[in-house]
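1. What shape does this take:
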Amino acid sequence: MNPPSDKPRPGGGPGKPGRKLGPIADSVGSAHRAWLEPLRSGFLASGLTINDLHQQTGWAKSKISELLRGAGLYPRWEITNDLLLELNIPTWPMRRLWASAALEAQKKQEWIDRSVGEPVTVSTSPSVPPIDHRAFVELQYAPYLRYAKVFLKRRGLADRAVAEAFDILWLRWEEALSSADVVRFAWSVLRISVMVRAPHIDGCPSFGTSAFDTFSLRQAQSHEERFAQYEESSAVFKTMSRLPEQQLDVMVLRYLLGMDPSAVADVLGVPIASVRSDERHARHVLEIGLGTDSNPEGNAL
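-> A predicted model of the protein is given here:
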């Protein structure tokens, strides 16, 4: 291994604590941000300073600061792993997220393999998630993936978004368990993972080719019927995209995925009364926006 030239020998004299950690750089991509935000949260919650991490890991303060802000070149796994160990953050899910972000940063697979393959301190973190996390994934995987596919049509993109969400949830599992509702916490993680990848028009998520997949459109017999149904579906989707987040999610799960209110409540982590209220308000907005009292889509996909 060729150690980085800027990694000093441990045991050097203490330095002065650096300035307060700056914000994440604007250039950081969605995959990079997916692992950087939990790492920053772990650092801020630890009470340590960049100088503390410098003394404990031997890495230069400038390199640690750059890594925590997403500035400069994409970080090697060795320094990332060292910080994870010091902050007691599970390394296994982080390694997958780090590798995915490396590809997003235009790093070649050879660079990733070489970086990960370098000798690093053996982690005592489990190589599999906690059993309750695994049970949660088994329960929610199917509806999460169906939701993701409504917005992400490119092959494999929905799968990556869901896998990333569950990896982030693993990293933040203790935080999720201590939150007011673990299901609601998890949905917020999934939603962010999907929406950062979804195309947006005027700040609203675009359904794109979802308009071609509606039940009504598949039942249309003639070209004229299909064209008319496509226009109607496009208008519905455009209006739906402007709904508040939870109302939009309720309408997607209810009308595009055909889930009943109790199932929607179980996926979102909200009371069934909240689902019915959101649906009622959303339908009212759609009726006004479309100038009709018709049921949006009327049928599930």
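
2. CA atoms for contacts and neighbours, from now on please.
-> Will do.

3. Correct me if wrong: residue 212 contacts residue 230.
-> Yes - contact criterion Cα atoms under 8 Å: residue 212 and residue 230 qualify, at 6.7 Å.

4. One more sequence to fold, the one below, so I can look at both together:
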Amino acid sequence: APARPGRKLGPVADNVGSAHRAWLDPMRTSYLASGLTLNELSIRVRFAKSKISELLRGVGLYPRWEIVLLLATELGMPNWPLYRLWSQAALEAHKSSEWINGCTDRITVTATHTTPPLDHGAFRELVENDYSLYAQVFLDDNQRDNAVADTFDRLWLSWNQALASHDLRRYAWNVLRTTVMARTPHRDGRPELGHAAFDTVTLQNLTDPAHYAQQLTETLELFTAISRLPDRQLDVIVLRRLCGFTHEAASALLGTSLATIRSDERHATRFLDSVIPPPSTEGTAP
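-> Down below sits the predicted model:
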């Protein structure tokens, strides 16, 4: 970002939630890339510099849409995805629907930038179904759809940064993963995959209660072990074993080399084999 005079913008406050950061981080990125100082931005939007600083750090009360829109317009950010993410974060901040509507009734939300860039739309059409398959492993249907929609809204807000990144696919995958994991229940710092365990084809085809209980126990043990994998290995195993992707398809989706995909799968499989004992053969004929 261009050098600028004045005090450096402070970090985002620790208590800022994931939904709030979904639009705040792209706004901070747009501000830092603009070359404007807080003082210059304050003059342009006619809002106190200290209040702008607080907004960009997530300090104080959750901001009203009027000031968010003023800043977004000055920074060249699209209105519609920003409004969607702002509204969701307002609900997370325990704001009522009446408060949200009261902020926006007097303002045209979708005045400009209502259509995403053509290449953003093409990219979404290419990967959206695959993103949904991944999200389904961790979330129920409603949460899955919201997470995927939020992912593309976040990408729309930071599309220039995504295009300028080393690999668009990897940049977008990191946005998806961050969005999905923010909604996923965690235990001991690791994501829970119990929801996916109940949806496995093996369990759905079992009708005997005893066999179902045994298979469920084994499946839950396996999914617990999968959740302990490092992030990259976890994603590869989820795509390969739970979503049915080929090595080539996983490589294309993650923006990672084919050799890396195969290496991550080998390491993950070795770990899973070490913590999940093989089926008992006691009492079987030699």
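
5. returning to that earlier point: who has more neighbours out of residue 212 and residue 230 of the first structure?
-> Of the pair residue 212 of the first structure and residue 230, residue 230 is the one with more neighbours under other Cα atoms under 10 Å, namely 19 against 16.

6. what sits against that one?
-> Residue 230 of the first structure is in contact with 211-212, 217, counting by Cα atoms under 8 Å, 6 or more residues apart in numbering.

7. if you set the cut-off to 10 Å instead, what comes out?
-> 211-214, 216-217, 220, 224, 236 (Cα atoms under 10 Å, 6 or more residues apart in numbering).

8. And these, which two are furthest apart?
-> The largest separation in the contacts of residue 230 of the first structure, counting by Cα to Cα, is between 224 and 236 at 18.6 Å.

9. out of these two, which sits in the more crowded spot?
-> residue 236 (19 against 10).

10. mind checking the SS state of the residue nearest the centre of the second structure?
-> Against the mean C-alpha coordinate of the second structure, by Cα atoms, centre = their mean, the closest residue is residue 179 at 1.6 Å. Classification of residue 179 of the second structure using DSSP: H, G, I helix; E, B strand; the rest coil returns helix.

11. Alignment lookup: it to the first structure.
-> Taking TM-score structural alignment, the alignment pairs residue 179 of the second structure with residue 193 from the first structure.

12. Could you do residue 20 of the second structure as well?
-> Using TM-score structural alignment, the equivalent of residue 20 of the second structure in the first structure is residue 32.

13. name the helices or strands packed onto the helix or strand its match falls within?
-> Assigned by DSSP states H and E, residue 32 of the first structure belongs to helix 30-46. With contacts taken as 3 or more Cα pairs under 10 Å, 6 or more residues apart in numbering; DSSP states H and E, helix 30-46 of the first structure sits against helix 61-69, helix 77-86, helix 91-104, helix 157-171, helix 182-195.

14. now it against helix 182-195, angle please.
-> 140 degrees (axes from the mean of the first three to the mean of the last three Cα atoms, to 10 degrees).

15. By how much does helix 30-46 of the first structure deviate from the second structure on average?
-> Here helix 30-46 of the first structure, set against the second structure after superposition, deviates by a mean of 0.9 Å using mean Cα distance after the TM-score superposition for the first structure.
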